[in-house]
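*Asks:* okay, sequence plus prediction incoming.
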Amino acid sequence: MIDAIAAILVFLGSAMTVAAGIGVLRLPDVFTRMHAATKVGTLGSGLIMAGTALHFADPAIVLRCILVVFFLLLTAPIGAHMIGRASLRLGITPWTQNSDDETR
């Protein structure tokens, strides 16, 4: 039963990570790409680490998985914030087109 839960967690994490990659490729500007990379990428990595910790159930591996998730949660928002500030200082403007504007 634990292996099935671990497999589901790893699958969901992989799906989230793929969604983050698609978001980085498809979204229109640096700010929305940054959002996809940090939010969904961190969630996907966290789910994969949770599945890994459940599968192996060794205290050393569980501790490493917790530390990886903690490091990701600590560094991803800071990195995204710094990228956003640098983009604004370089003069990159956020994308403002609404879906209603396409029909006019």
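*Replies:* Received it, and whenever you're ready, just let me know what you need.
*Asks:* could you use CA atoms for every contact and neighbour count after this?
*Replies:* OK.
*Asks:* ok, the residue most central in space within the chain - contacts?
*Replies:* Computing the C-alpha centroid of the chain and ranking residues by Cα atoms, centre = their mean puts residue 41 first, at 1.6 Å. Contact partners of residue 41, counting by Cα atoms under 8 Å, 6 or more residues apart in numbering, are 16-17, 20.
*Asks:* now the residues you listed in a markdown table, with neighbour count and distance to residue 80?
*Replies:* As requested, the contacts of residue 41 are exported to a markdown table (neighbours: other Cα atoms under 10 Å; distance: Cα to Cα, whole Å):
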| residue | neighbour count | distance to residue 80 |
| --- | --- | --- |
| 16 | 22 | 18 |
| 17 | 23 | 17 |
| 20 | 24 | 14 |
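*Asks:* comparison target, given below:
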Amino acid sequence: MNHLDQIHPAIAVVIAAFVLIGTVLTLLGTVGLLRLGSFYERLHAPTLGVSWGTAGILIGSVLMYSTLGSRPVIHELFLGIMMMVTAPVTLMVLGRAALHRDRAEGRPPAGSDAPGHPLKRGTER
């Protein structure tokens, strides 16, 4: 007999849905990281994938172990909070560092390819 046999089928479907949603979001973040072109475009997809993907998987895990243990399992919520806070902040710092580097090297930042933009090459005054 398996300990998973103790989970009610309706709760197992909810747990599976959360884990599936979290896995798909994490996979989409990874695909976005690989497929998008510039460094700045690549920052957005992993942030959402890690944050919401981790949240879905952790909610499923909390539901499963709370159901099996007949007590709320909240220590995993700390992991989720840390992932939701640290991943976006880390990628924001990386983006700002890349923007600082681009400005120091005289390259136009992302979204500045409009004609006449002061940082566009060939249009410096």
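*Replies:* Yes, it's here. The structure displayed is predicted, hence computed values, not measured ones.
*Asks:* TM between them?
*Replies:* TM-score of the superposed chains, computed with TM-score structural alignment, normalised by the length of the first structure, equals 0.82; 96 aligned residues with a Cα RMSD of 1.9 Å.
*Asks:* ok so, going back, what's the spacing between the residue nearest to the centre of the first structure and residue 8 of the first structure?
*Replies:* The gap separating residue 41 of the first structure from residue 8 of the first structure is 17 Å, by Cα to Cα, to the nearest Å.
*Asks:* over to residue 85 of the first structure?
*Replies:* 37 Å.
*Asks:* do the same with residue 21 of the first structure
*Replies:* From residue 21 of the first structure to residue 8 of the first structure the distance is 20 Å (Cα to Cα).
*Asks:* give the aligned equivalent of residue 11 of the second structure in the first structure.
*Replies:* Structural alignment (TM-score structural alignment) places residue 11 of the second structure against residue 2 in the first structure.
*Asks:* what about its match, how many neighbours?
*Replies:* 12 (other Cα atoms under 10 Å).
*Asks:* residue 50 of the second structure corresponds to which position in the first structure?
*Replies:* Per TM-score structural alignment, residue 50 of the second structure is aligned with residue 41.
*Asks:* meant to ask about residue 86 of the second structure
*Replies:* In the first structure, residue 86 of the second structure lands on residue 75 (TM-score structural alignment).
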